[in-house]
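# pasting a predicted model and its sequence here:
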Amino acid sequence: MTVTEGMNFAGYRIERRLGTGGMGTVFLAQHPRLPRKDALKVLSDAHTGDPVFRARFLREASVAARLAHPNLVAVRDRGQYDGRLWIAMRFVDGVDLAELIRRGPAALPLDRVVRIITEVAKGLDALHRAGLLHRDVKPANILVAEQDGRPDRVLVTDFGIARPVDEPTMSAAAEFSATLDYAAPEQISGGQIDHRADVYALGCVLHELLTGSVPFVRDTPAALLYAHLHEPPPALENPGTPPGFDEVIATALAKDPAERFASCGALAAAVHAAAQATVRIAAIAPPRPATRRRLLTGAALAAVVLVAVTTAVLVGFGGGDSAGPASSATVLGPQTSVDAVSWGAYAYVAQAFPELLPASQFGTGYQEIFACRPVDERLKEVAVDVFAPTADIFCQGNGDPVETLDVVCNADRSPIAPPVTFDRAEGDEHWTRPSGTGNLHWSTYLSRGGKVLGHLRLYFDDPSRNFCYMVVVGSPSGAELRARWWAEAPL
């Protein structure tokens, strides 16, 4: 059966084709009962009768359905219709990263490249924390939703060949499933694969974002395989790229997985450091032989020492154990170290709430709080290295239940107390926990967009935190937000 525009498939009305991948075709489709559109992926005719590919296709739905992360595409349903397997995913109104690369350098200024790599790293690290590997990281599997006046939303998709770290491949035919341009040496050679194969692939994507080309351009598949196995990555030839990116690429694309960044988050942190011309690679990356290229002169060495004294950025990303490969289904606990270099002049805020806020500015915190950044009174982002008498750290939530979190602190450590005229429409309490005491107020309000949201405002009595307060917004009501967030919040 051929799926075409306008037809009914499994109750969905097919509107148009969005793209074709290795295992199937993705269509924009109207949900049969709800007023929404989904991305419907239908297994291709060529693979319908192949039990190996059918199993991989079903695994994509099973793997993705278990994950809830703002940088991973959500799976909503799956099934079989007229002999064809299908899955319904959240429709992302945007383009894949391959399309942005085709638009040329003007579409990918350095700050956008840094953000894209950072967001992809968050999604991949979440996958790895669940004990899963992606194994086919490439621009076509990265979706970018451009938003007016706001940063891009970046999501990783296509988990069709994702599998648990300790699960053997299903057959010889499934032994190698990656796209050759982004395949790690151990995938090609049939060696043991862990999350660092995805680090390698993300390094290839970074190279392509910076130059418009994959690291190894060869005329034949055999030559490409040889390059991944034996040849060093070429030096970047983009004159607009700051110093340090060659070293980042060399580390990400190391032939030996032990010489790569220990997580995708660590790679993203190095990208940010290189973009800021602050070389901290030696502290972020694992030790490598002395013959590898290094950038350890003057200010670079000073930055390395400072990072080593504070903490490794990769811990903030929660991307895995820097000592070696991730174990099967490893789930990391709360991260309490704080990367003072990453947070800059705002490090004292993160240090006051080490289990709530991300250890690195580019990581994720409690209940997947992410995209934390210093802002001014108009919520406009400000430089992290510029001192402000009052610090305001504004974070995004994953919507389950937190939409936003705002932490405000006095730099001089002068106390902040609840205002006398505080709105107590729903409730307030003086709370006591082993960590200290304070005041909590909750209410419900109607946003400018007409959305009903819960609102928490939290104050602290103990001197180590009484110079701060925080505002949490999300859930349908203040009472529900209090029950779902405050009850287990690490404060």
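Structure's in. What do you need? Numbering: from 1, shown residues only.
# from here on, just use CA atoms for contacts and neighbour counts.
Will do.
# so Ala266 sits in a helix?
Yes: Ala266 forms part of a helix when assessed by DSSP: H, G, I helix; E, B strand; the rest coil.
# how near is the residue lying closest to it once chain neighbours are set aside to Tyr200?
The spatially closest residue to Ala266, leaving aside those adjacent along the chain, is Leu314, at 4.3 Å (CA to CA, 6 or more residues apart in numbering). The span separating Leu314 from Tyr200 equals 16 Å under the rule CA to CA, to the nearest Å.
# give me the most central residue, the protein.
The chain has Lys122 as the residue nearest its centroid, 1.8 Å off, counting by CA atoms, centre = their mean.
# how about the helix or strand hosting that one: buried residues?
With elements delineated by DSSP states H and E, Lys122 resides in helix 110-129, which encompasses its position. When neighbours are counted by 16 or more other CA atoms under 10 Å, the buried residues of helix 110-129 are found to be 110, 113-129.
# got it, and stretch 183-199?
Neighbour count says stretch 183-199 has 183-188, 193-199 buried, by 16+ other CA under 10 Å.
# narrow those residues to those in helices?
Secondary structure defined by DSSP state H assigns Pro185, Glu186, Gln187, Ile188, Arg196, Ala197, Asp198, Val199 of these to helices.
# next SSE downstream of the helix holding Lys122?
Per DSSP H and E, the first helix or strand lying C-terminal to helix 110-129 is strand 132-133.
# so what does that following strand touch, helix or strand wise?
strand 163-164 (3 or more CA pairs under 8 Å, 6 or more residues apart in numbering; DSSP states H and E).
# now do the contacts for the closest residue to Glu119 other than its chain neighbours.
Take Glu119 and drop its neighbours on the chain: the residue closest to it by CA to CA, 6+ apart is Val154, 6.0 Å away. The contact partners of Val154, by CA atoms under 8 Å, 6 or more residues apart in numbering, come to Asn71, Ile116, Glu119, Val120, Ile142, Leu143, Val144, Ala145.
# which SSE is Glu403 in?
In this structure, Glu403 sits in strand 402-410 according to DSSP H and E.
# okay, one more to line up with it:
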Amino acid sequence: MDVADGVLVAGYRIVRRLGSGGMGTVYLAQHPRLPRWDALKVLDDRHDSDSEFHARFLREAELAARLQHPNLVAVHDRGEDHGRLWIAMQYIDGGDLAGLIRRGPQVLTVERAVRILGDAAAGLDEIHRAGLLHRDVKPANILLTTDADGSDRVLVTDFGVAHPIEDGVKQSGGVATTLAYAAPEQFGDGPVDHRADVYALGCTLYQMLTGSVPFPRTGAGSVMYAHLHEPPPRPSAANPQVPKDFDAVIATAMAKNPADRFASCGALAAAARAALTPTPRRRATRLSVAALVIILVAAAALVGVLSRTTPSQARPVRTPVSGSVDGSQWGAFAYIAQAFPDLLPGFPYGSGYEELSGCLPQDTKYNNVPLDTSLPIGTLFCLGNRDPVIDLEIVCNADRTPIQPGVALADFPEGDEAWSRPSGSGHLFWGHTTFTDTGSDLDGHTTGVLEIFFDRADRNFCRIQVVGTPTTGADLRAAWWPGAPL
């Protein structure tokens, strides 16, 4: 349960919710004695009776407090207040890498991505030198602010699933990480070491270069299968602006066998810098002088032609900033994306609100269809990061006929209400559903469900269904609905 604004926790005055952070919720809080804002993490109420979870939460502060590095968020204090465990951390007045990725390659250039990667790698290597693993490296856990000279300041945060390396970390009953960035060994019972963080950082680099997670899939089982069995994707295939040398960098960082990966995050960053400015020498190693002269002359002539018709000129890539949508990239489904520009990615393979990604166009029978398919009723089905959204589905009438609020689609309705915000109004239903015989990884699991309807003409032809990890609709409503950009 969230802590209300203005409530005191161990003397800290809660100002507002910043987001979820591993095992707890993070708030902006006023320090009780100093003229300073802190980020205060409070343990989730659902873990009150879990003594092992309490121990892990306290250990997070002890482990993180050992670390002093310009690319790591500092831990200031910790304690317990009326049964609620808390940690006070350095507050970073800025955004995170996930938000920067959503703004597209016009803002997050390849050069900038490599610089951010290098700083994040320096922080992670410091964690590893201290004998720790992060185990949840992802864009949302890489914070960004601006230094006095205008450059990015990069800080790695959230050690909620950190473990000492000497623990010989093994999995037991689940994966303590975000699936989109999880190394293959994290799905088994064997030991996990710092190279799992290298893998996750490689996934993060791929997302910086392309706007998409490496394996955008419709279910947790298919994501796990891809990490275990499918080859690492090539960023140059997803984004022609990425030099092809990055394909080998991603392939090494995301190698299935940890022994085949870079030995450290710093080594990955160094390889990315080399890929950004490749040396001509490795392309001419076996050429004779005469052959090289002939090739250079031919290349000079070819450059004149290519300079007049580059791939980017022939097929421009227009990437919108956050809060806008490039309709040309969404095809026949542009009217859906344009109705929810702050929720959905700006382009199909991008990342939207809370890492919403992998948005697939579908027909009314849940079959995937090409983006240029015109349908009377269109659907975009997107994957969440499971914190708390598993998936989100937007269904819209192409002729913009209003969709009237109806009975919630949850098997077990819990409640409903009329809602009103500065952005509009509508109706919200919530409940929960137990999945059976779906053939998906959700079989046997109970999930919270939200159904959202709209009154305004610019959205009333659509409805949204949200399925989340909380087992009740009420919990999903509390975790997601207040901050949803709708």
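Done, it's in. Keep in mind that this is a model prediction, so the values were computed, not measured.
# need the ones in helices among the buried residues of stretch 183-199 of the first structure in a markdown table (columns: distance to Leu133 of the first structure).
Compiled in a markdown table, these are given as follows (distance: CA to CA, whole Å):
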| residue | distance to Leu133 of the first structure |
| --- | --- |
| Pro185 | 16 |
| Glu186 | 14 |
| Gln187 | 12 |
| Ile188 | 16 |
| Arg196 | 9 |
| Ala197 | 8 |
| Asp198 | 7 |
| Val199 | 10 |
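# my guess is Gly212 of the first structure meets Ala107, correct?
No: here Gly212 of the first structure does not reach Ala107: they are 10.9 Å apart, not a contact under CA atoms under 8 Å.
# common neighbours of these two, please.
Common neighbours of Gly212 of the first structure and Ala107, using CA under 8 Å, 6+ apart, are Ile101.
# the more surrounded of these two?
A count of neighbours by other CA atoms under 10 Å puts Gly212 above the other of Gly212 of the first structure and Ala107, at 19 against 14.
# and the closest residue to the more buried one other than its chain neighbours, how many neighbours does it have?
Nearest residue to Gly212 of the first structure, sequence neighbours excluded (CA to CA, 6+ apart): Ile101, at 6.2 Å. Taking other CA under 10 Å as the criterion, the count of residues near Ile101 of the first structure is 19.
# likewise Ala277 of the first structure?
For Ala277 of the first structure, the count of nearby residues is 15 (other CA under 10 Å).
# I'd assumed it was in a helix, is it?
No: according to three-state DSSP, the state of Ala277 of the first structure is coil, so it is not within a helix.
# where in the second structure does the strand holding Glu403 of the first structure fall?
Counting by TM-score structural alignment, strand 402-410 of the first structure falls onto no part of the second structure.
# which helix or strand lies directly C-terminal to that strand?
Past strand 402-410 of the first structure, heading to the C-terminal end, the next element that is a helix or strand (DSSP H and E) is strand 427-433.
# that following strand maps to which residues in the second structure?
Residues of the second structure aligning with strand 427-433 of the first structure are absent, taking TM-score structural alignment as the criterion.
# give me the residues contacting that strand.
Residues from elsewhere that reach strand 427-433 of the first structure (CA under 8 Å, 6+ apart): Thr437, Gly438, Asn439, Leu440, His441, Trp442, Ser443.
# quick one: what helix or strand has the last one in it?
Element membership for Ser443 of the first structure (DSSP H and E) is strand 436-446.
# sorry, back to before: which residues sit in contact with the residue nearest to Gly212 of the first structure?
Per CA under 8 Å, 6+ apart, neighbours of Ile101 of the first structure: Ala107, Leu108, Glu208, Leu209, Gly212.
# hmm, the third one is touching Val217, no?
No: in this structure Glu208 of the first structure lies outside contact range of Val217 using CA under 8 Å: 11.0 Å.
# look at Pro243 of the first structure and give its secondary structure.
Secondary structure state of Pro243 of the first structure, per three-state DSSP, is coil.
# can you check the one 4 residues further on too?
Of the three states, Glu247 of the first structure takes helix under three-state DSSP.
# now do it against Leu267 of the first structure, distance only.
Glu247 of the first structure sits 11 Å away from Leu267 of the first structure when distances are taken as CA to CA.
# in terms of neighbours, single out the busier of these two.
Set side by side, Glu247 of the first structure and Leu267 give different neighbour counts by other CA under 10 Å, the larger being at Leu267 (32 against 21).
# what about the nearest residue to the more buried one once chain neighbours are set aside, how many residues nearby?
For Leu267 of the first structure, ignoring the flanking residues on the chain, the nearest one in space by CA to CA, 6+ apart is Phe261 at 5.8 Å. Phe261 of the first structure: 29 surrounding residues under other CA under 10 Å.
# the one 10 residues further on too?
The burial metric for Val271 of the first structure, expressed as a neighbour count using other CA under 10 Å, is 28.
# doesn't it belong to a strand?
No: the secondary structure assignment for Val271 of the first structure gives helix rather than a strand, going by three-state DSSP.
# so what's Cys462 of the second structure closest to, chain neighbours aside?
Leaving aside its sequence neighbours, Cys462 of the second structure sits nearest to Cys396 (CA to CA, 6+ apart; 4.1 Å).
# re earlier: neighbour-wise, which of the contacts of strand 427-433 of the first structure leads?
Neighbour counts for those, by other CA under 10 Å, peak at Trp442, which reaches 25 neighbours.
# now it: how far from Asp392 of the first structure?
Counting by CA to CA - Trp442 of the first structure and Asp392 of the first structure are separated by 20 Å.
# swap in Gly474 of the first structure?
Note on Gly474 of the first structure: its distance to Asp392 of the first structure, by CA to CA, is 19 Å.
# quick one: Pro374 of the first structure is in a strand?
Yes: with three-state DSSP as the criterion, Pro374 of the first structure is part of a strand.
# wait, it touches Thr390, no?
No: with contact defined as CA under 8 Å, Pro374 of the first structure does not reach Thr390; the gap is 10.4 Å.
# give me the more crowded residue out of those two.
Pro374 (25 against 17).
# quick one: residues contacting Val26 of the second structure.
Shown in contact with Val26 of the second structure (CA under 8 Å, 6+ apart): Arg17, Leu18, Gly19, Ser20, Ala39, Leu40, Lys41, Val42.
# show me where the stretch 1-150 of the first structure has its strands.
In the stretch 1-150 of the first structure, strands defined by DSSP state E, counting those that start in this stretch lie at 8-9, 12-20, 24-30, 37-43, 75-81, 84-90, 95-96, 132-133, 142-147, 150-156, listed in chain order.
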